[in-house]
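**Q** Output the structure for:
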Amino acid sequence: MAQDGRVSEADVVVVGAGPAGSTTAAHLARSGADVVLLEKSRFPREKVCGDGLTPRAVRELVALGVDTSPGAGWLRNRGLRILGGGMRLHLEWPESPSFPSYGLVRPRADLDETLARTAVEAGARLHEGTSVTGPLIGRSGRVVGVAARGEDGEPLEFRAPVVVAADGGSSRLSLALGLHKRDDRPMGVAVRTYYRSPRHDDDWLESWLELWDRSGGDGSQDALLPGYGWVFGMGDGTSNVGLGILNTSSAFGRTDYRQLLRTWLDATPEEWGFREENRTAPVRGAALPMGFNRTPHYTRGVVLVGDSGGMVNPFNGEGIAYAMESGRLAADAVVQALSRTSDAGREQALAAYPRAVRAAWGGYYTLGRVFVKAIGHPEVMRLATRHGLPHPVLMRFTLKLLANLHEPHGGDAMDRLIATLTRVAPAA
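**A** Predicted coordinates:
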């Protein structure tokens, strides 16, 4: 028991109320589990993100019953506008039985609070302003809850037979259990800010494929970097503008990303408004943990979801869809575990979760690791932008591949090819 503190009991403790944690908590609560959801901040709170949601993320919102209509504050988009190699290409989100044909834009402050409130409406017990300080370890070596502190410094304990780590890429809970990031997985960094702009009502997500390092940070001049810039209209008079860079370039870690953002935006048309006098928020950065860069995804009573398990898509840097999907898959396994009558049966049920995420994305993420390693070479990136963009059919295939929007069973020739590639790739 926490000294001079309070102890709470539950079926499941979820640490972190971002998209992964809140989705996990919502699905669990709807299944009848008693869920405690812990969030160190208070809503609304900001997170570094592009604020753009692909149809894959929209599918998860719909599954939660979230109202994604424009009337509820969501801005819909038709697809992706790609600029690079002197080309401008519009690719609509594909029609599909599995995914809606539209994406969304919503500030993370709004999105995260919406998902947290959805979990509360389902029955989860949300504790804001509660910082988890470490796991509680039982005599068997299994985690039996977490220690925490309230905003007033009061020591707290939250005990449960299952703990879900949804505390982001740094995941202090995972680190306390010795689960460190894997060096053989890609990492990225993203920086973003907001500007007042007449482009705020754009119904396309815009991606710039040519980001040039003019500083010679990799030992040369004018290096083409592996990554992309984005412009996402927010519909409120501002645009979210940012860039993401992969660690497969020798310039990674030696590039001033904020200056790179400024250099890129200074070359955009003046009338777009992407100038310092129109900036409405600080330039913020965040790491992008990709391709299962922390494993195992279940150990000793702790389930890792979203960024805690390094589940960002290596192909495009998307994390929200995979955070929510992993939350749904984790909830399925945990609900089954809670129904078991023996410790062995519970462990068998929980062990199904890492197999489920590996089956869902293991082969696909392996392809992603090959992809990011290839585009880490400037000459490969240059060939891809100069010679790939002029071919619309190839680019439609690329959109399905990079956004993971292919039909896993059936579909057209593109779907079947992507499904075959992900099936034969080892799910490491």
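**Q** make it CA atoms for all contacts and neighbour counts henceforth
**A** OK.
**Q** For residue 68, see how far away the most centrally placed residue in the chain is.
**A** The chain has residue 319 as the residue nearest its centroid, 1.4 Å off, counting by C-alpha atoms, centre = their mean. Per C-alpha to C-alpha, to the nearest Å, residue 319 is found 19 Å from residue 68.
**Q** Would you tell me which helix is longest in this protein?
**A** Looking across the chain with DSSP state H, the single longest helix is helix 343-375.
**Q** Can you name the element that comes right after that helix?
**A** Using DSSP states H and E, the next helix or strand after helix 343-375 towards the C-terminus is helix 378-388.
**Q** in that next one, what's buried?
**A** 378, 381-382, 385, 388 (16 or more other C-alpha atoms under 10 Å).
**Q** Let me have these in a markdown table, extended by distance to residue 286.
**A** As requested, those are exported to a markdown table (distance: C-alpha to C-alpha, whole Å):
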| residue | distance to residue 286 |
| --- | --- |
| 378 | 24 |
| 381 | 23 |
| 382 | 26 |
| 385 | 26 |
| 388 | 30 |
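**Q** Go through the residues you listed and say which is closest to residue 91.
**A** Distance to residue 91 across the buried residues of helix 378-388 (C-alpha to C-alpha) is lowest for residue 388, with 13.6 Å.
**Q** distance of the closest one from residue 382?
**A** 10 Å.
**Q** same deal with residue 147?
**A** 50 Å.
**Q** all helices for the stretch 101-250 of the chain, in order.
**A** Using DSSP state H, counting those that start in this stretch, the helices found in the stretch 101-250 of the chain span residues 108-122, 172-176.
**Q** a markdown table for the ones you listed, including distance to residue 280?
**A** What follows is the helices of the stretch 101-250 of the chain, written out as a markdown table (distance: least, C-alpha to C-alpha, whole Å):
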| stretch | distance to residue 280 |
| --- | --- |
| helix 108-122 | 15 |
| helix 172-176 | 31 |
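**Q** Next, the second sequence, to be compared with the first:
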Amino acid sequence: MPERLHDVVVVGGGPAGLAVALGCARAGMDVAVCEKRTGVIDKACGEGLMPGAVRALAALGIDPPGHPIEGITYRQGAMAAHAAFRAGPGRGVRRTALHDAMREEVLRHGVPVLPIAVTGISQHGDHVRAGGLRARYLIGADGLHSVVRGLAGLTKDGTGRLAGTLRWGLRRHYALAPVTNAVEVTWAARSEAYVTPVGPDTVGVAILSSMRGGFTEQLTAFPELASWISGAEPVSTVRGAGPLRQRASKRVAGRVLLVGDAAGYVDALTGEGLALALTTAAELVRCLRADRPSDYDRAWKRTSRRSRWLTETLLWTRGRPALARRIVPATVRAPRLFSTIVDQLAR
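**A** Take a look at the predicted model:
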């Protein structure tokens, strides 16, 4: 019997990889997913889905449970600026709930999720081999520290550095009723805290920082937040991720393509990671359906340009203390500009 040739093998069973697998399966392709981790996958994540991400999931037939998000609030000391989403509500969704909903839909479409760790790849004229499987195309969707990116020779020097800083993220959940339907972002000297409602009685607290340290230590930069959660029951363990900045020289090397964090990542500062992963996954599927993988790198750049520019600009400002102190005051003084920026992020 001839050895089976899949149309697509996806390495990585997170949201980006599952979105590609589901999109390909819905297009009639033979797909398999390699994911060495078993069960529902969790990850340090702000867990706020922008309205664009909610729409992208709906297009895939996925409606994960969560809490409505109607906008974003920036805080610094006594100052606060709020901007509502104009394009409909976003949603706060536990990462585990999102993964469970996406995996269920992938399995419903008959896509196997195999407990395989890919440690090598080899490209041939009309196929790629990886993890004992053979496919026309191999998709690296294996996260910030992508093995596939390295094996394909697509890792770019300077990974993890921007303006001389490294940044990390931490996240934990607490049994607290949300006090607002917005993502609350509090700015400190070298870090930001994100409070996201993810259910009627649960909030997620994520901290992004250029300082190393445990979750409790990082909370000291946010005394009001620390006081609010001090008596609440933690309902998850602390999850960490980083360094957040990861660079890829390209997104395509022959029959190997990268998506999600594996394709290159700037920072979680603007909260667009999941939305960008889903929209670029749709572009990748479109290129595979047309059998034009070389088009994907250009499509990725076009689709992610606005997000990358906004994130790079805000992160550049963040890295300069004299300017960073003025970010929240500027949003307070110019609410229409803040609203416009948030509207761009939410699309």
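**Q** I'd like the TM-score for the two structures, please.
**A** Here the superposed chains carry a TM-score of 0.89, computed using TM-score structural alignment, normalised by the length of the second structure; 341 aligned residues with a C-alpha RMSD of 2.5 Å.
**Q** Could you find the counterpart of the residue nearest to the centre of the first structure in the second structure?
**A** Under the alignment (TM-score structural alignment), residue 319 of the first structure maps onto residue 273 of the second structure.
**Q** what's near enough to touch that match?
**A** Contact partners of residue 273 of the second structure, counting by C-alpha atoms under 8 Å, 6 or more residues apart in numbering, are 260-261.
**Q** do that again at 10 Å, thanks
**A** Neighbour list for residue 273 of the second structure: 16, 45-50, 53, 260-261, 265-267, 307 [criterion: C-alpha atoms under 10 Å, 6 or more residues apart in numbering].
**Q** The aligned residue in the second structure for residue 115 of the first structure and residue 28 of the second structure: what is the separation?
**A** Matched by TM-score structural alignment, residue 115 of the first structure corresponds to residue 102 in the second structure. According to C-alpha to C-alpha, residue 102 of the second structure stands 18 Å off from residue 28 of the second structure.
**Q** Could you check which of these two is surrounded by more residues?
**A** More crowded of residue 102 of the second structure and residue 28, by other C-alpha atoms under 10 Å: residue 102, with 26 against 12.
**Q** which ones are touching that one?
**A** So residue 102 of the second structure contacts 13-19, 22, 57, 60-64, 96, 108 (C-alpha under 10 Å, 6+ apart).
**Q** Looking at those, which one is closest to residue 314 of the second structure?
**A** Within these, proximity to residue 314 of the second structure (C-alpha to C-alpha) peaks at residue 16, which comes in at 24.4 Å.
**Q** For the closest one, which three-state class applies?
**A** Here residue 16 of the second structure takes the helix state, with states given by DSSP: H, G, I helix; E, B strand; the rest coil.
**Q** shouldn't it be in contact with residue 283?
**A** No. Counting by C-alpha atoms under 10 Å, residue 16 of the second structure stays clear of residue 283, with 11.6 Å between them.
**Q** Quick check: neighbours shared by those two?
**A** 259, 277.
**Q** Compare neighbour counts for the two and give me the winner.
**A** residue 16 (31 against 21).
**Q** Would you mind listing the residues in contact with that one?
**A** 10, 22, 102, 140-143, 258-262, 273-282.
**Q** tally of neighbours for residue 375 of the first structure?
**A** A count of nearby residues for residue 375 of the first structure, using other C-alpha under 10 Å, gives 21.
**Q** again, but for residue 207 of the second structure
**A** Residue 207 of the second structure, neighbours per other C-alpha under 10 Å, totals 25.
**Q** how about the counterpart of it in the first structure, what does it touch?
**A** Aligning on TM-score structural alignment places residue 207 of the second structure opposite residue 243 in the first structure. By C-alpha under 10 Å, 6+ apart, the contact set of residue 243 of the first structure is 50, 189-193, 207-209, 211, 227-231, 257-258, 260-261, 264, 285.
**Q** what about the nearest residue to residue 243 of the first structure once chain neighbours are set aside, distance to residue 169 of the first structure?
**A** Distances taken as C-alpha to C-alpha, 6 or more residues apart in numbering place residue 229 nearest to residue 243 of the first structure, at 4.0 Å, with adjacent residues excluded. Using C-alpha to C-alpha, residue 229 of the first structure is found at 22 Å from residue 169 of the first structure.
**Q** what's the answer for residue 145 of the first structure, then?
**A** 20 Å.
**Q** So if I had to pick from these two, which one is more boxed in?
**A** Neighbour totals were compared for residue 145 of the first structure and residue 169, and residue 145 leads with 27 against 22 (other C-alpha under 10 Å).
**Q** so the more buried one makes contact with residue 9?
**A** Yes. Residue 145 of the first structure is within contact range of residue 9, at 8.8 Å (criterion: C-alpha under 10 Å).
**Q** which neighbours do these two share?
**A** Counting by C-alpha under 10 Å, 6+ apart, the residues touching both residue 145 of the first structure and residue 9 are 157-161.
**Q** Could you dump those residues into TSV and include distance to residue 339 of the first structure and neighbour count?
**A** As requested, those are exported to TSV (distance: C-alpha to C-alpha, whole Å; neighbours: other C-alpha atoms under 10 Å):
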residue	distance to residue 339 of the first structure	neighbour count
157	24	23
158	21	26
159	18	23
160	14	22
161	12	19
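**Q** Since that was my last question, I'll sign off now.
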